[in-house]
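S.K.: I'd like to go over a predicted model; first the sequence, then the structure.
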Amino acid sequence: MSPAARRPAPRRRPKRRIDAPRRAAYDALRQVTGNDAYANLVGPELLGQRHITGRDAAFATELLNGTCRLQGTYDLIIAAASGRKLGDLQANVLDVLRLGCHQLLSMRVPTHAAVAASVDLAAVAIGERVTGLVNAILRRVGEHSMDEWLDRLTAGLDEALARAIRSHHPRWIVDEYARLLPADELDAALAANNIAPRTCLAIRPGLSTVAELVDAGAEAHPRVPTAAYWPGNPGDLAAVRDGRAGVQDPGSQLAALAVVEPDAPEGPWLDLCAGPGGKSALLAGLAREQGTWLLASELQPHRAALVAQALRAYPEPHRPQVIAADGTRPAVAPGSFARVLADVPCTGLGALRRRPESRWRRTPQDLAALVPLQRALLRAALDAAAPGGVVAYVTCSPVAAETTEVVEHVLAERPEVTRIAPDHQLWPHRDGTDAMFRALLRVPADPAGQEPNRRR
């Protein structure tokens, strides 16, 4: 037998396998970090497409959302453990490392399993050439607990920066919170942003009831009459599938309900910035109950389509109208609407627990760019209101520059407009809701002195 014949065959590398939940979390994270997708949208979409359900879906959801929520902290840990600048790592490798960090430091995944699964994920999704690097970095990460890493990262830092790192927030957001809250509430408020919210449903008035949801297994909200908590997949409910109920934070529901509380003239209602449609769907039913109708306006056609989808269960010919129009230049006659909701575009910093990636995506420059738009939309909302009409200015943010300061600026221009009630700010740590802000305003009555017909 020749020497060649006696030579042993080369050993084949065992075939790598990666479980479906981790692969789904990785693919979703790549869309979030690479394409500016939203984790709360792309994650469920991928899970549905790949038929991942039950405990596997819960694992993938926590892995994706938790990684996004703590991304800034994990990036500091990866840089320290690797001795590299983040820019020296491939973007897809960095995402594998972030997912690995979350499993090692924030989930009940044994160290060896977290490292091995991350190495396999890197091999399958990227290539064998990066597995050694991923293995080495994650082994160093796993040498310390989260608390130990936080102690290392914050050693010698000033109190505010250390609080930002320990609470997993950018420094500028911590500074904004510190300006708004008593010192003894600051840590609780930041911590609340790191707790995933319960799924809350909103009924479509006239189409479903909270009692129907409770009969199906939901829990009625103690303070919001249109809301109920749902413990499972909302798509399991017939009312949600049919469009007779939808997912909506209780704070968002309270903001919409506020525009209905004060007396107002008779006449149609306007949702000036309606996308994606949750508040429109709630208000549409309430308007029908009062014998009137709602117009929903949204700038972007694709978001206007989402509004129409949210309103689909309301029967013709009384289904609310939806238009694609610029809210700063409404396609309606001035003084036409008894009630106007202006839920304006904002930083979304009130929904950090629901949109985990947004804290790392938003910057102070975004805030500065939004304020002129917010002022313009509030002016347009006031213009659209009928004499004696009610306007609700709403943002999903606690930041003063886009809440109270916008209102004060516009009211200084229009001293004839009055506040109906004090401005109100919700907080997750106080109210169990997103940090929604609302101001209720009234435009002056008919200058001829005639009081309009009012309806509650």
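M.R.: Received, thanks.

S.K.: From now on I want contacts and neighbour counts done on CA atoms only, so please keep to that.
M.R.: Noted.

S.K.: After the host helix or strand of Tyr393, which helix or strand is next?
M.R.: Assigned by DSSP states H and E, Tyr393 belongs to strand 385-395. For strand 385-395, the following helix or strand on the C-terminal side (DSSP H and E) is helix 404-413.

S.K.: Now do that following helix against strand 385-395, angle only.
M.R.: Interaxial angle, helix 404-413 versus strand 385-395 (axes from the mean of the first three to the mean of the last three CA atoms, to 10 degrees): 160 degrees.

S.K.: returning to that earlier point: tell me the helices and strands packed up against the strand holding Tyr393.
M.R.: Strand 385-395 sits against strand 264-265, strand 337-343, helix 364-384, strand 437-442, with contacts defined as 3 or more CA pairs under 8 Å, 6 or more residues apart in numbering; DSSP states H and E.

S.K.: Return the set of buried residues in it.
M.R.: Ala385, Ala386, Pro387, Gly388, Gly389, Val390, Val391, Ala392, Tyr393, Val394, Thr395 (16 or more other CA atoms under 10 Å).

S.K.: Then stretch 413-433?
M.R.: For stretch 413-433, a neighbour-count test (16+ other CA under 10 Å) marks Val417, Ile420, Gln425, Leu426, Trp427, Pro428, His429, Thr433 as buried.

S.K.: and the fourth one, what does it touch?
M.R.: The contact partners of Leu426, taken as CA atoms under 8 Å, 6 or more residues apart in numbering, are Gly251, Pro398, Thr433, Asp434, Ala435, Met436, Phe437.

S.K.: Nearest residue to the residue nearest to the spatial centre of the chain in space, please, no chain neighbours.
M.R.: Nearest to the geometric centre of the chain sits Arg355, at 3.6 Å (CA atoms, centre = their mean). Nearest residue to Arg355, sequence neighbours excluded (CA to CA, 6 or more residues apart in numbering): Asn40, at 6.3 Å.

S.K.: One more to weigh against that first structure:
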Amino acid sequence: MSTRPRRPAKPYRRPRKDPVRILAFEALRAVDERDAYANLVLPPLLAKAREKGELDTRDAALATELVYGTLRWQGTYDAIIADCVDRPLREVDPPVLDVLALGAHQLLGTRIPSHAGVSATVELARVVLGDGRAKFVNAVLRKITADGIGLEGWLDRVAPPYEEDAEEHLGVRHGHPRWIVSALWDALGGGRAGMEDLLTADNERPEVTLVARPGRAGTDELLTGGGVPGRWSPYAVRLAEGGEPGAVAAVREGRAGVQDEGSQLVALALADAPLGDGPDRRWLDGCAGPGGKAALLGALAAQRGAALTAAEKQPHRARLVARALAGNPGPYQVVAADGTRPAWRPGTFDRVLVDVPCTGLGALRRRPEARWRRRPEDLDRFAPLQRGLLERALEAVRVGGVVGYVTCSPHLAETRAVVDDVRKRHPGAELLDARPLLPDMPALGDGPDVQLWPHLHGTDAMYLALLRRTA
């Protein structure tokens, strides 16, 4: 018989539930499984956790960082994880990849100590995946931290040299797919420095910007909540970090809203564009959902005695437009109508805004998952719709009236290519110089159209072309 002293068996240790990381994991699964957007999924999850007393303000901030940081750098983290596993990533279950990416972000993208990041992620894996796969997660994360090289070291390891493949090099180092890097570079022009500035700006959390709807709220009222004036729009107020729009009375009451300054500027430019001889009484927002630009245009129209028609194809989005316009002091109507099959007679309107559906590459800092969800073939899907909407808008406006073609994408296939193609079929549409309508803004290019940029203007990458119908 052995004389070695007997040791009591270790008691089974239940996995500890970590509400912050479980919530982050649930948000990532919703994005992956349901093609949901993080900015729509995360707020109700946070609100529910707060109601249950599971999260405080600091916890909510960490959960938000984990979700958005993991999504921004998903492709880069996948490349690092692939270097640490012995099988193709497509053979790893998506929930396991989500846990691994959450762990990689904690280890490489935050100040969380490595031992804490590994431990917390393995505990999460035990809760949501089970003990077997938790061991796999533990092994991979320990490989990520084994050499102590940090994010820069891993980027040097998994990114190809710039001289061999500049787009892939920048894509890996800045968390963007190669095809998007190439497209953004074509639209931006210039050298490596400007491109890196743009990609860096895409990975920064955007400020929350409010719009004071003219005649309904003033910026002074919004500034009392601790905000600062916008850079370019006279109606913009930027909230301080951590500011909550719902805490502002004017926002709760619909007299103000949350709206990127670039979106404000394109609406203001259309409202101020010079018309040919004739009235200025009827305005149209031909793709109005969810209603932010329509609310601003409606308020501006009311001040000038004009009426706004806001058209939206999808009935549920039309209801959002109606909610945004509720309380507008001037005449308006919201119709559920397809802008490619208009319900109005040609030549009806004096000003028409057509903010077309697009890939959304100009708002990647707000919707980081879109960079991994979009594919080059999406451009072919949007192209006929974008051209059709612009053509019908030019038919809807009277001779002398102005159409604003807007898209939240800088991709040349969605901006200048669309405008050039439609103008070939509509020679009676002249391009107006939009730059004077955005006064004091630098780096607006050679015109006559305008492309805004996150790194140059602090806005989403909104595109605007103004076309006046001459015949």
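M.R.: The structure has been received and is ready for your questions. Here the structure is a predicted model, which is why all the values come from computation and not from measurement.

S.K.: Once they're superposed, tell me the TM-score.
M.R.: After superposition, the two chains reach a TM-score (TM-score structural alignment, normalised by the length of the first structure) of 0.92; 437 aligned residues with a CA RMSD of 1.7 Å.

S.K.: so which of the contacts of Leu426 of the first structure hold up in the second structure?
M.R.: For the contacts of Leu426 of the first structure, the aligned pairs still in contact in the second structure (both residues aligned by TM-score structural alignment, their matches' CA atoms under 8 Å) are Gly251, Thr433, Asp434, Ala435, Met436, Phe437.

S.K.: Verify the stated contact: Val85 of the second structure with Leu141.
M.R.: No - counting by CA atoms under 8 Å, Leu141 is not a contact partner of Val85 of the second structure; they are 10.2 Å apart.

S.K.: Neighbour count: the two, which is higher?
M.R.: Remark: of Val85 of the second structure and Leu141, Leu141 carries more neighbours, 24 against 14, as counted by other CA atoms under 10 Å.

S.K.: That one maps to what in the first structure?
M.R.: Under the alignment (TM-score structural alignment), Leu141 of the second structure pairs with Leu138 in the first structure.

S.K.: ok, that match - contacts?
M.R.: Leu138 of the first structure is in contact with Ala81, Leu97, Gly100, Cys101, Val115, counting by CA under 8 Å, 6+ apart.

S.K.: so how far is Arg381 of the second structure from the equivalent of the fourth one over in the second structure?
M.R.: What that stands for is Cys101 of the first structure. The alignment partner of Cys101 of the first structure in the second structure, by TM-score structural alignment, is Ala104. According to CA to CA, to the nearest Å, Ala104 of the second structure stands 34 Å off from Arg381 of the second structure.

S.K.: Same check on Gly130 of the second structure?
M.R.: 41 Å.

S.K.: is it true that Asp383 of the first structure touches Val332?
M.R.: No - assessed by CA under 8 Å, Asp383 of the first structure is found out of contact with Val332, at 10.1 Å.

S.K.: And these two? Which one has more around it.
M.R.: Asp383 (19 against 14).

S.K.: how about Leu201 of the first structure, secondary structure?
M.R.: With DSSP: H, G, I helix; E, B strand; the rest coil as the basis, Leu201 of the first structure sits in strand.

S.K.: Would you state the strands of the stretch 201-350 of the first structure in chain order?
M.R.: Assigned by DSSP state E, counting those that start in this stretch, the stretch 201-350 of the first structure shows strands spanning 219-220, 227-229, 245-247, 264-265, 269-271, 294-298, 321-324, 337-343.

S.K.: which one of these lies closest to Glu159 of the first structure?
M.R.: strand 337-343 (35.2 Å; CA to CA).

S.K.: If you count contacts, what does that closest one end up packed against?
M.R.: So strand 337-343 of the first structure, by 3+ CA pairs under 8 Å, 6+ apart, packs with strand 264-265, strand 269-271, helix 364-384, strand 385-395.

S.K.: The second one maps to which residues in the second structure?
M.R.: Translated: strand 269-271 of the first structure. Against the second structure, strand 269-271 of the first structure falls on residues 283-285 (TM-score structural alignment).

S.K.: Name all residues that make contact with the match of Cys101 of the first structure.
M.R.: Contacts for Ala104 of the second structure (CA under 8 Å, 6+ apart) come out as Tyr77, Ile81, Leu141, Ile144.

S.K.: Likewise for Glu204 of the second structure?
M.R.: Per CA under 8 Å, 6+ apart, neighbours of Glu204 of the second structure: Arg365.

S.K.: Alignment lookup: it to the first structure.
M.R.: By TM-score structural alignment, Glu204 of the second structure lines up with Ile195.

S.K.: now do the same end-to-end measure for stretch 141-151 of the second structure.
M.R.: 13 Å.

S.K.: gap between it and the chain center?
M.R.: Computed by CA atoms, centre = their mean, to the nearest Å, the chain-centroid distance of stretch 141-151 of the second structure equals 31 Å.

S.K.: which of the residues in that stretch are buried?
M.R.: When neighbours are counted by 16+ other CA under 10 Å, the buried residues of stretch 141-151 of the second structure are found to be Leu141, Ile144, Thr145, Leu151.
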